[in-house]
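*Asks:* Got a predicted structure here, sequence first:
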Amino acid sequence: MTSRVLIAVTHLLGVGHLARAAALARGLAAAGNEVTLISGGAPAPLVAMDGVRLVQLPPVHIVGTAFSALLGSDGAPAGDTIMEERRRLMMEAVAGLRPDVVITELFPFGRRVLADEFLALAGAARALVPRAAILSSVRDVLVVPSKPGRLEEAHARLLALYDGVLVHGDAAVLPLERSWPVAAEIAPLLHYTGYIDDRPVTPAGEGADGAGEIVVSGGGSAASLPLFRAALGAARSVAGHRWRLLVGRGVPEEAFAALAGEAPAHMTVERARADFPALLARAALSVSQAGYNTVIDIVRARVRAVVVPFEAGRETEQRLRAESLAEAGVWPFAVVPEAGLSAQALAQAVTQTLARPLPPGAAIDRDGVAASVALVACFAQARCRRFPALSRALDEVAAGGGSVALWWRDDDAVAPTPALDRLLSLAAKHALPVAIAAIPAHATQALADRLAGEPLASVLVHGLSHANHAPEGEKKAEFGPHRPLAALCKDAAEGLRRAGETFGAPLLPVFVPPWNRVSDDLAAQLAACGFAGLSAAGKATRPDARRARGLAIAHTHIDPIDWHGGGGLLPLAEIDDRAALAVRARAAAGGEIVLGLLTHHLAQDEATWAFCDDLLAFLLDHPAVVRADARRLFREAGEEEAWCAA
């Protein structure tokens, strides 16, 4: 299956992030996919884009480790004009490609300074019909944010917007937990791919350019200048080998000229070369930082290596990578801490490492491109990305020739609000009717006016005043078995009367007990009180009655809010399992399978709204699911059955 894939990346210092994203893009293109890569950093001519459409945004960069101070190509702060143009080009790319999969490199784990454009990109991808799968692409090591709340913010964005995380590393060697606190709720989203390495193995050759040399490299940014200056002094002390200093394009010409002018006669100073992997394969020793791509180049070339990890500004990524791979036996990197870097220290490390024999090394998974391509294909093809159990249950219904009628109830409406507008917009987006349970004692005429012109909205009777009458220590209930039946019937009838006066035609005489709790005695009298239907929360593990004591019954089964945990979104796996149980229980009972979604527009956070959007898109895209309207469910008579208590 050919898919359309969009990858967004912005490199701010060197070109490592872009190089990794480009390798993934090339692999996807080679597999027959249509790939667009949006690059927001400085152009990098040495990074190949074979088969990939490149969208270059107005570039931004930083100086040093000031990650929040974005600069434009002219060195001035990147203002609103630049950032708005970047977002515009991103939106154009989404509209033009209509991707099946969108991949954001590093975000939401990093690149917080660019959150607005990444969130806009994710929003545009979610708005597509069918919506795109959204993945994050991260390297093997991440840097935990220092400011309070940012870790939780990253996880919330991940849960709200993303379908998965491609971790480009080897979990057996360096699991993400070594650098990032992986919360239980995000662990299921992680997919290890192995390291991204699409370069061919280059055999070492005698007598070729660079053979037997000490090759010094530092990525694409000026952050490597301290290493380069130390290398100049170290080369004067270690004169038994030729040295080659490869300077990235991010180092200004003036600094490059200074390095070349100070180099000893046995050191060649030149700009970075596209054949760097071949130079390493022929070298006697590599001296470098410990960036992701360089480390993989070293492991592939099996060359002795001294690394000086970049550690400015609390950066821990490179040192952790080098030390972890050395501890695991992948390759014996000799580490010179940046704080102790000097010409003498570097010369000593070079001399000692040259004297050591080449070890066999240990295996490491470097098949990250192929694994990533396979994972992207799975996400592109499967609409059950985050609902595997529910998907299987629906597949079983479809295989048996059945269908699932999906209906939607939203509780606690009292007045028109932005949240209500959002609810109605979501209903319109998915063309799914929504039955709004309004509280009669508090519902305003403004709410009735707002709903009067909504063809997808109907109104149900949500108790009377949503007042708790349960004794202290018991679960809340307005219509539980805690009051005389006569009082319960009186309040229920009063709720129906008030709702009828307020809402008129859109009202369905359907009783929705607050907190989804109603006494059996009242349920038996609801028809006598004027009600035609009852809706509470059905048990996932048993079927609902279709009709009882003169009432049509349609319960809800999927409530995504974690009420016992203080609000927010329930763990996705828990929602998935409950929904699957509900489908199977109703299928086992025979007859029409009705599945109800319950929302609370006034209580939902961003993650819950995004979940509802995603769930509706998934369900309505499944061939077994059909749209159901409360007006039909509660109008049609069914077989008399004993009422099944909620």
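*Replies:* Nice, thanks for sending it over. Predicted model only: the values in this text are computed from it and were never measured.
*Asks:* From here on, just use CA atoms for contacts and neighbour counts.
*Replies:* Will do.
*Asks:* how about the helices in the stretch 1-150 of the chain?
*Replies:* 16-30, 80-97, 115-127, 150-161 (DSSP state H, counting those that start in this stretch).
*Asks:* Go through the first one and flag the buried ones.
*Replies:* Neighbour-count burial for helix 16-30, with 16 or more other CA atoms under 10 Å as criterion, is recorded at 16-29.
*Asks:* Just to be sure, residue 165 is in a strand?
*Replies:* Yes - residue state for residue 165 (DSSP: H, G, I helix; E, B strand; the rest coil) corresponds to a strand.
*Asks:* From residue 133, how far out is the residue nearest the centre of the chain?
*Replies:* Centroid check for the chain by CA atoms, centre = their mean gives residue 162 as the closest residue, at 2.4 Å. Residue 162 is 7 Å from residue 133, where distance means CA to CA, to the nearest Å.
*Asks:* cool, and residue 243?
*Replies:* The value you get for residue 243 to residue 133, if CA to CA is used, is 48 Å.
*Asks:* more neighbours, those two?
*Replies:* A direct count of neighbours by other CA atoms under 10 Å for residue 243 and residue 133 places residue 243 higher, at 30 against 25.
*Asks:* and stretch 333-343, how far out from the chain's middle?
*Replies:* Distance, stretch centre to chain centre, for stretch 333-343: 36 Å (CA atoms, centre = their mean, to the nearest Å).
*Asks:* actually stretch 115-123, sorry about that
*Replies:* So, by CA atoms, centre = their mean, the centroid of stretch 115-123 is 12 Å from its chain's centroid.
*Asks:* Repeat that for stretch 103-119.
*Replies:* For stretch 103-119, the distance to the chain centre is 10 Å (CA atoms, centre = their mean).
*Asks:* Against that first model, consider the following:
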Amino acid sequence: MSRVLIAVTHLLGAGHLTRAAALARAFAAAGHGVTLVSGGMPAALPRLSGIRLVQLPPVRIVGTAFTALLDPEGAPVAAERLAARRARLLDALAEAAPEAVITELHPFGRRVLAGEFDALVEAARARRPRPLILASVRDVLARPSRPERIAATGARLAAAFDGVLVHGDPDLLPLGASWPVDAALAARLAYTGYVDEAEAPPGAAALPGPAGPRAGIVVSGGSSAAGLPLQTAALRAAALDPGLSWRVLVGRAVPEADFLRLRAEAPPNARVERARPDFRALLAGAALSVSQAGYNTVVDLLRSGCPALLVPFEAGHETEQRLRAETLAARGLARVLPEAELGPARLADAAAAAHARAAALPAAGDALPAAGDAPGAARAPIALDGAARSVAVVEAMLGRRPPAPALVPGRDWSPLDAALARAAGDGRAVPFWWRDDDATAPTPALERLLALAARTGWPLALAAVPGGAGPALAARLADEAGLDLLVHGLDHRNHAPGGDRRAELGPHRPLAALAADAASALALARARLDRPGRPVLPVLVPPWNRIAPALAARLPALGYGGLSAFGALPPVPGLAQAHAHLDPVAWRAGRGLADPAALLARAAAAVDAAAGPVGLLTHHLVQDEATWALCEGLLERLAKSPAVRILRAATLFAPGASSVPQTASGIGPTGSPPAREDKTAPG
């Protein structure tokens, strides 16, 4: 088989080394010869049979001072130690003679050690035959504050690297949420899923649930001393509620003096121990996990299914864990307590609430539904087979096996391309516009949406929910060019009786109540989201795309100038209408990507009909990776076609625009009007 060299240096915790070791075990299990080069402090690494471990002269840091390297004794690292590290690293390369070289985090990070990583890469490039050179990164990266550093990373990748293994699931947290992903970088990315250091078989389910009710709180803080504030607060929280049992696990790298202090401070209902190998078994039976949001901790939580309170590490302006924690919270998989708000009382309250909920929660390992989901709504599983998939990707690149199936399958664009060519040949201009629904707060999904708009050059009409939107959303969108804000109902609350299709502004309540909600929605949107030079457009987007005809007729008197739903509605004098016609989400079939062939056939029919503005409707909060990929491809194709005229909402709904409904002339796969979507998620 092949020979693989993996180079890693961990500086704060041991997470980078743990992940690199898991990759090394996966390659070795597949029959490859593996050399693992570690440049951080030595750490116990189990199950390294068949793996050659090379330890460089170690370096470390204190706190989050990543540029101040220290030797094991705490003295500043001298040039001689750095030279010795580089020499040993290059010796390891020569001895291993690898066919694949994997650098953990470099060139996206470890700038303080860039010299030795660059030397390794250059020496690898000079070898004949030249080995495959790959970067290995986690799901979230620390974005540099200086643009030139991002450019330097791109230049290194272009000059020397064959690809980037991203150890995450793009459906949960794409790399673009934390690092700028342009076309050149996107072409190099290979998402592997999360790397499970416990080496569960690919596709394995979470641990089985406990025999009895969940009980107790498990507190963990990673391997380093960075978790000490959380562990201290947990012990004080335990003292506030003697009726609950707490187990506080302390990392092996935490100094013994700190460990003994914690044990001395523990109340009778709390036990303080060193980290245990049966951590997941403890989580599987616990009512609550209280932890930071490090990579490996999150994988443990996803495997065990334990309810989680995440207190992300944010010292030194760290943002990695906060982004990961808020992403899980947005999926309903955790709750977040910001580190700045950490205190005994807050922890005690969360623990008590967790015990109250424990009996009603799904069995361990079941995915918890996100807030707002319908009961039983399907959700794609999070990929946790990153180690095995990484091996498959590298083997495919080395030609050892057929290419691994892509997470984002290819699409047949020929029906749309043909329709665009016909329109261009006829000299027809087909107007298109883009609307996205359900915005309430800055999220990684919103960042991805805004990045997609910027990358493709499309103006975006963002339908925000006034009752859920706050100052954070207004501040995030304040400087976004090419963005128009629309009014997405009041609270996105379903008022339809059981059995009826969901609607907030449907014909289920008196007209006076509907009018009052619509008027409040416009006033609240203006109060919360208006900014100088970018006011909220007085355009109503009814939740679930349903509106009582009597309310539609009243909208101009309530101050609205426009209405946008899905498909055509009757005309209303004084009310401009432009609707959506293409929705890529399969709301009734798991909320993944709808049938691409049918969707592209509908888009082709829209181009052929050319009877009015065609609207693309997206939902950034629920889209999976395949849906994002199709939307990006669609936007790019349309933007490049000379037959497409891109319109922004401010133009479509400008004062004096036609009150005749802007339709796509009954676009559907068979020429029939498109069916309204009955969503299982907000829309």
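*Replies:* Arrived safely. The shown structure was predicted, so the numbers you read here are calculated from the model rather than taken from an experiment.
*Asks:* leaving aside the residues next to it on the chain, what's closest to the residue nearest to the centre of the first structure?
*Replies:* residue 134 (5.0 Å; CA to CA, 6 or more residues apart in numbering).
*Asks:* can you pull the contacts of that neighbour?
*Replies:* 101, 102, 103, 104, 122, 125, 161, 162, 163, 164 (CA atoms under 8 Å, 6 or more residues apart in numbering).
*Asks:* What is the nearest of those residues to residue 575 of the first structure?
*Replies:* Proximity of the contacts of residue 134 of the first structure to residue 575 of the first structure (CA to CA) peaks at residue 163, which lies at 15.2 Å.
*Asks:* quick one: contacts for the closest one?
*Replies:* Contact analysis of residue 163 of the first structure by CA under 8 Å, 6+ apart lists 133, 134, 135, 189, 385, 386.
*Asks:* now the second structure: which of those match?
*Replies:* Cross-checking the contacts of residue 163 of the first structure against the second structure gives 133, 134, 135, 189 as conserved contacts, using both residues aligned by TM-score structural alignment, their matches' CA atoms under 8 Å.
*Asks:* Need those in TSV (columns: distance to residue 411 of the first structure).
*Replies:* Putting these into TSV (distance: CA to CA, whole Å) gives the following:
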residue	distance to residue 411 of the first structure
133	30
134	30
135	33
189	31
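*Asks:* Among those residues, which one sits closest to residue 152 of the first structure?
*Replies:* Nearest member of those to residue 152 of the first structure, counting by CA to CA, is residue 189, at 15.7 Å.
*Asks:* Against residue 611 of the first structure, how distant is the closest one?
*Replies:* As judged by CA to CA, residue 189 of the first structure and residue 611 of the first structure stand 15 Å apart.
*Asks:* do the same with residue 625 of the first structure
*Replies:* 18 Å.
*Asks:* secondary structure element for residue 638 of the second structure?
*Replies:* Using DSSP states H and E, residue 638 of the second structure maps to helix 625-640.
*Asks:* Find me the equivalent region of that helix in the first structure.
*Replies:* On the basis of TM-score structural alignment, helix 625-640 of the second structure is assigned to no residues in the first structure.
*Asks:* Next secondary structure after that helix?
*Replies:* Beyond helix 625-640 of the second structure toward the C-terminal end (DSSP H and E), the next one is strand 644-646.
*Asks:* The helix holding residue 638 of the second structure: how far from the chain's middle?
*Replies:* In terms of CA atoms, centre = their mean, the centre of helix 625-640 of the second structure is set 18 Å apart from its chain centre.
*Asks:* Sort out which residues of it are buried, please.
*Replies:* Neighbour-count burial for helix 625-640 of the second structure [16+ other CA under 10 Å]: 625-632, 634-639.
*Asks:* and the closest residue to residue 55 of the second structure other than its chain neighbours, how many neighbours?
*Replies:* Using CA to CA, 6+ apart and skipping residues adjacent in sequence, the residue nearest residue 55 of the second structure is residue 38, 5.1 Å away. As a burial measure, residue 38 of the second structure scores 24 neighbours (other CA under 10 Å).
*Asks:* was I right about residue 38 of the second structure contacting residue 56?
*Replies:* Yes - the pair residue 38 of the second structure / residue 56 is scored as a contact, 6.1 Å apart, by CA atoms under 8 Å.
*Asks:* Name the residues contacting each of those two.
*Replies:* What both residue 38 of the second structure and residue 56 touch, as defined by CA under 8 Å, 6+ apart, is an empty set.
*Asks:* Read off where the longest strand seen in the second structure ends up in the first structure.
*Replies:* Assignment by DSSP state E gives strand 430-439 as the longest strand of the second structure. Alignment of strand 430-439 of the second structure against the first structure: no match, by TM-score structural alignment.
*Asks:* same thing with stretch 17-36 of the second structure?
*Replies:* With TM-score structural alignment as the criterion, stretch 17-36 of the second structure aligns to 18-37.
*Asks:* Now find how far off-centre that stretch is within its chain.
*Replies:* 19 Å.
*Asks:* List the contacts of that stretch.
*Replies:* Against stretch 18-37 of the first structure from outside (CA under 8 Å, 6+ apart): 2-11, 39, 47-55, 93, 97, 105, 196-198, 293, 369-370, 372-373.
*Asks:* And stretch 181-192 of the first structure, by the same measure?
*Replies:* With contact meaning CA under 8 Å, 6+ apart, stretch 181-192 of the first structure is reached by 155, 158-159, 163-171, 176, 571-572.
*Asks:* Buried residues, that stretch. List them.
*Replies:* Neighbour count says stretch 181-192 of the first structure has 186, 189, 190, 191, 192 buried, by 16+ other CA under 10 Å.
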